[in-house]
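Participant: predicted model and sequence follow; I will ask about them next.
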Amino acid sequence: MSDEKILKQLKASRGYAKASLTRLYQFAHDGQEIEIATLSTLQAKRSRVAEIFSEYEGYNKQILAYDEYDTEDVADGESKYFLILSAINEAIKSKGTPCSDDGNPAFRTKLPKIEIQPFCGKYSEYTPFINLFRAIIHKDRAIDNIQKLYYLRTFLQKEPFDIIKNLPLQTGSYEEALRLLDERYNHKFKIVNEHINSLLDMNALVKSTSSNLREFVSLVKQCLASLKNLQVNTETWDPIVLSILFRKLDSYTSRAYQLERSTDSDPTVLDFLAFMEKRALALENAAPLVAGKPPRAVVNIAATPGASSCAYCKSSDHKLFACNKFKVLPSAERIKIAKEKELCNVCLNIHRNKCKFHFRCNVCKQAHNTLLHDDEQSPNQITLISNTQTDRVLLPTVKIKLYSQNGTEVHVKAILDSASQVSLVTSKVIEVLGITPNKDGTTIVGVSNTNNVAKYSVPLEVFSLATPYRPLQPCFINTRFGHVIAGALPQPTNKKSSKVSLLCLDCKSDLDETLQQFFETEKVPEMYTEKLSEHDLCENSFQKTTVLKDNKFQLDTVTYGQKSSSFLATRCLHELATKYKEQFPLASYILSYCTYVDDACYSHSDIEVILEAKRQLIKLLGKGSFFTHKWASNCQKILEGISLDKQQFDDLDLQKNNVYMKTLGLTLNVAKDFFSRPKWRDSVPNVKVGDLVILREPNSPPLAWPMARIIKIYAGLDNKVRVLDVITPNKRIYKRSLSGICILPLE
């Protein structure tokens, strides 16, 4: 229909409304007619004049949208409306009934405003939302379609808003928006499924209190009533629904129901819900009131002038944990005061219930406040000298390369014994190599002339992991200790002259320096290569079994255990970043390059970019049903719009000075915006020559770790000592890092 025809129809409708308004004007100014009119007639005409004037104004607004030069005298219509209104009110007042402005009795109670809850895309909430919207806004003829479209946009969030946000703001777009929403969310099958899933996903009753039972019954009734309103036949569902509900009950409630129900007939849902309500009422009536304890009142958290907050100095400016006078007291006296005043050992406050804080002592890591740590405890006695003998000795080890029967390379660890004339190998290595041993009866004589018989022997070739050296014949090898001769000796032709000797004419190397170099090169570096085939297998499995559907990642197979959960979680985040990279570029960049496990850290010099990144990140994670929490920032503007329970820091008294949070494996100072390692926060004095230490040995129990003394330290550019030389009681010198020793107190 063209604009001219629409304009013509609107003007005709406005003319009809104006004519009706004129007739009512003539009625109001006809003294005889208004005098004989009954009270009900006056009230009906009063309501009618309000409807006509509302229609008249609506037509004027729509006509102005098509013809801004319309010559209608709107002031004349308004004056007629007010004259009619005043005349009818006077007539009603004269008949003895006071009236309000809307023509209804003045004593009518003012009803609260009806609020329409926003619609976020949940199928089960669409029908109540659209019905209420149609009743309040859609049927109001005083509002044009453009205004109705605007109101509709304000009540939509997330995906529903995205569906209609690109529609132009014009008259025809309103009906199109209603059609798009109806096509997207008015699906009876999905709505029924959501109500059934709400029954299946109900939380189990852990404790049968009256409030829990009533909440349980309310949710069941709500789901069944919703299914009945959708014209779903649930009359034969009682066995299925009862089976679902029985799984949610605790053992006591389930046993009580089975004992009370009648066994002459089959149980029904109505009988079950009646039992639950009866049990909830019984629990409420049986709950005794504690004598002498008044009901709990609501406490306003506000400091009253003159009220004492500190339990020690009675000052209202601070709490006990911040009292400087309390801090300087000896530890024994602080503990005594806390016991006398019956203070909580964690928060130093007075309360009867369990403390909601979980602080630990910074010194001993026990569950009490650091101010209550006993500093005067006698230190543990440490034995520096022991007369016990030990059979532990140090033997040089090396990693060597062997080849199995099928040619596979195998790395094993060997012990070097220069005084031995034979080489021994364990049976486990032979099994790994897959070599069949030969029967043998060689006698091996030990140090104390003990005889042992080797039953089997195998031919093995030993290869180096560092050089292509192959011990086929004696050769010179250049090592960090100098040139050495190694290899198999040739078999002599004359067994009588089989003496072979190696003579060193001049040895200038220092023995301590040689041993030091030996221990520096003792450990063979371990090489770990990633197997790309495993990554490819995981990626192929993810692509085949995981699908993003209805903002949720769903698995087509059943996974066993929790080992795959970390890979699936991080892989799902990567999938979101890749799939929606064009739509959310900032959020995609954050998930790809600024996320460690489940922590995301992002910074920018422009605050508007940060705000846009926050918005994109919330929307992108929402598409995979990931929800953010523990927000923290050095700018309060960024945290606007985020509820307090989703922020890292709250407004508790004990956490006002707590600006540290753990993220990315480090500690972040949110106020000063820098990272630090917790154990490096406090300055620790350097070790010095002469300190007594214990050497850490990962392969030995702590009680067997050897003692040593520092003889040399190596300071870095920051004057911090991290490497040092130690000497053991048997005069052996080792170079160790600071993390490889335990410093012993000398006092």
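Facilitator: Nice, I can see it.

Participant: C-alpha from now on. contacts and neighbour counts both.
Facilitator: Fine.

Participant: in what element of secondary structure is residue 547 found?
Facilitator: Using DSSP states H and E, residue 547 sits within strand 546-549.

Participant: just checking, what packs against that strand?
Facilitator: Counting by 3 or more C-alpha pairs under 8 Å, 6 or more residues apart in numbering; DSSP states H and E, the packing neighbours recorded for strand 546-549 are strand 552-555.

Participant: if I pick residue 478, what's in contact with it?
Facilitator: residue 484 (C-alpha atoms under 8 Å, 6 or more residues apart in numbering).

Participant: for comparison:
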Amino acid sequence: MAAEDIKKLIAARGQCKASMTRMERFLQQEPQLFTVESLNTRKASMNTVFQKYQDVCVQLSVLEPEHHKDDLDDDTEDRFYSIMTALECALNVIEKTAQQNTQTAEGTGKAARLPSLDIPVFDGRDVALYKSFIEMFEAVVHRDARIPVVQKLCFLKKYLKGEPLQLIDNLPIIGASYDSALELLKKRYDNPALIISSHVNTLLDIPALHRGTALQLRDMVAKVRQHLTALQNLEQPVTSWDAILACILLRKLDSFTVRLYHSERDNSEQHTVSSLLNFLEKRAAVLEASPAGSESSVQDYKIDVDCAIVPKITSAQPQQAIDLAKLILPNAITLADDEFNVPGEVSLLLAERLRQALRIQCC
């Protein structure tokens, strides 16, 4: 029976040594393959193995003293301490690396603050604004490698509202959702046909000018140039639209500005949008250089007028307020006085001959 026990103890001692051999092979791997959890588990396992090894040796020394002499010459104890030292060093390296990564991540989080550049909020109501929005977002956020992907998704949601935000709002806040959100927005709004249609409709819907002031003319020119440039970037043949577009824009101008344009242009040449816009810019510059209050002047003219100054010309005209809802006014006329229906003082009374003279000068 003793011989059988000795065989079992010798086999158990061999298993303990085999476990140490496997641990030594494990420690020969690349350090980046180690994890804190695996090293701590193997460290605890080694302690158990070595404790078992010592117990087996004690039992063998009692049953068979000769085996105890062999244990005195064994290097198993040295191997155990070498293994434990290697495990401890590997753990220290991992912990130090993790600490450095944490410090780097904190520094990156501070550096990932957006620059002081305002990104316009995109609400989806004007699909033509999508291109400018997404290109600015990509320049400021998307291409910044310092910003984590999840944070990019949060920034994207921050600059959306209305329908675009609803489109991606249910996506989970994880890194994989960022590319999905960009793809959803691209499928919905990066539609060249819709964008072209939006620019064309905006050109057609430019409000008509009732008075050709410098501010109104410059605003109109800016809008037309903006949308024509956008259409050119979308590879639309805008230069071939001159005949149609020039006529459309002329109908948006006040009658006096149209007369000036026709009086200055060469009637033998075809209308071009470029020449019309250049004229409007020149006209706006002239109006801006004119003295305040002179924008209503139609031509350079001079006339001598004999005036009679009296305390009062007449009573307020009209004597009673007029209900505009009861009047049928043509849509195509421009009123000289937008408040003609409101009673007011008469400051100047022109004789018929003077009105005729001024009418001739204005026409």
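Facilitator: Yep, that arrived. For clarity, every value in this text was computed on a predicted model and none was experimentally measured.

Participant: the strand holding residue 547 of structure 1 aligns to what range in structure 2?
Facilitator: Across structure 2, nothing matches strand 546-549 of structure 1 (TM-score structural alignment).

Participant: skipping its backbone neighbours, what lies nearest residue 444 of structure 1 in space?
Facilitator: Leaving aside its chain neighbours, residue 444 of structure 1 sits nearest to residue 452 (5.1 Å; criterion: C-alpha to C-alpha, 6 or more residues apart in numbering).

Participant: which position in structure 2 pairs with that neighbour?
Facilitator: Pairing criterion TM-score structural alignment: no partner of residue 452 of structure 1 within structure 2 is identified.

Participant: tally of neighbours for residue 452 of structure 1?
Facilitator: The number of residues packed near residue 452 of structure 1 is 12, by other C-alpha atoms under 10 Å.

Participant: now it: which helix or strand?
Facilitator: Using DSSP H and E, residue 452 of structure 1 maps to strand 451-457.

Participant: what helices and strands are in contact with that strand?
Facilitator: When contacts are defined as 3+ C-alpha pairs under 8 Å, 6+ apart, strand 451-457 of structure 1 sits against strand 438-445.

Participant: what's the strand it packs on packed up against?
Facilitator: Counting by 3+ C-alpha pairs under 8 Å, 6+ apart, strand 438-445 of structure 1 packs on strand 451-457.

Participant: check contacts around the most centrally placed residue in structure 2.
Facilitator: Centroid-nearest residue in structure 2: residue 137, 3.2 Å away (criterion: C-alpha atoms, centre = their mean). Counting by C-alpha under 8 Å, 6+ apart, residue 137 of structure 2 makes contact with 119, 156.

Participant: and for the one 5 residues further on?
Facilitator: For residue 142 of structure 2, the contacting residues are residue 152, taking C-alpha under 8 Å, 6+ apart as the criterion.

Participant: aligned counterpart of it in structure 1, please.
Facilitator: Under the alignment (TM-score structural alignment), residue 142 of structure 2 maps onto residue 138 of structure 1.

Participant: same check on residue 259 of structure 2?
Facilitator: If you follow residue 259 of structure 2 across to structure 1 using TM-score structural alignment, you land on residue 255.

Participant: any idea whether that match is helix, strand or coil?
Facilitator: Under the three-state scheme (DSSP: H, G, I helix; E, B strand; the rest coil), residue 255 of structure 1 adopts helix.

Participant: neighbours around it, how many?
Facilitator: Applying the criterion other C-alpha under 10 Å, we find 11 residues in the vicinity of residue 255 of structure 1.

Participant: residue 117 of structure 2: which element?
Facilitator: Residue 117 of structure 2 belongs to no helix or strand when assigned by DSSP H and E.

Participant: with adjacent residues omitted, what lies nearest to it?
Facilitator: Spatial nearest neighbour of residue 117 of structure 2, chain neighbours left out: residue 140 (8.0 Å); criterion: C-alpha to C-alpha, 6+ apart.

Participant: and that neighbour, how far is that from residue 152 of structure 2?
Facilitator: According to C-alpha to C-alpha, to the nearest Å, residue 140 of structure 2 stands 10 Å off from residue 152 of structure 2.

Participant: higher neighbour count, those two?
Facilitator: It is residue 152, of residue 140 of structure 2 and residue 152, that has more neighbours when counted by other C-alpha under 10 Å, with 20 against 16.

Participant: in which helix or strand would I find that one?
Facilitator: In this structure, residue 152 of structure 2 is located in helix 149-158 according to DSSP H and E.

Participant: against which helices or strands is that helix packed?
Facilitator: Judged by 3+ C-alpha pairs under 8 Å, 6+ apart, the packing partners of helix 149-158 of structure 2 are helix 175-189.

Participant: buried residues in the helix it packs on?
Facilitator: 177-178, 181, 185, 189 (16 or more other C-alpha atoms under 10 Å).

Participant: likewise for stretch 212-228 of structure 2?
Facilitator: For stretch 212-228 of structure 2, using 16+ other C-alpha under 10 Å, the buried residues are 212-214, 216-218, 220-221, 224, 227-228.

Participant: quick one: that stretch aligns where in structure 1?
Facilitator: Aligned using TM-score structural alignment, stretch 212-228 of structure 2 spans residues 208-224 in structure 1.

Participant: can you tell me the closest non-neighbouring residue to residue 253 of structure 1?
Facilitator: Closest residue to residue 253 of structure 1 apart from its sequence neighbours, by C-alpha to C-alpha, 6+ apart: residue 208 at 7.0 Å.
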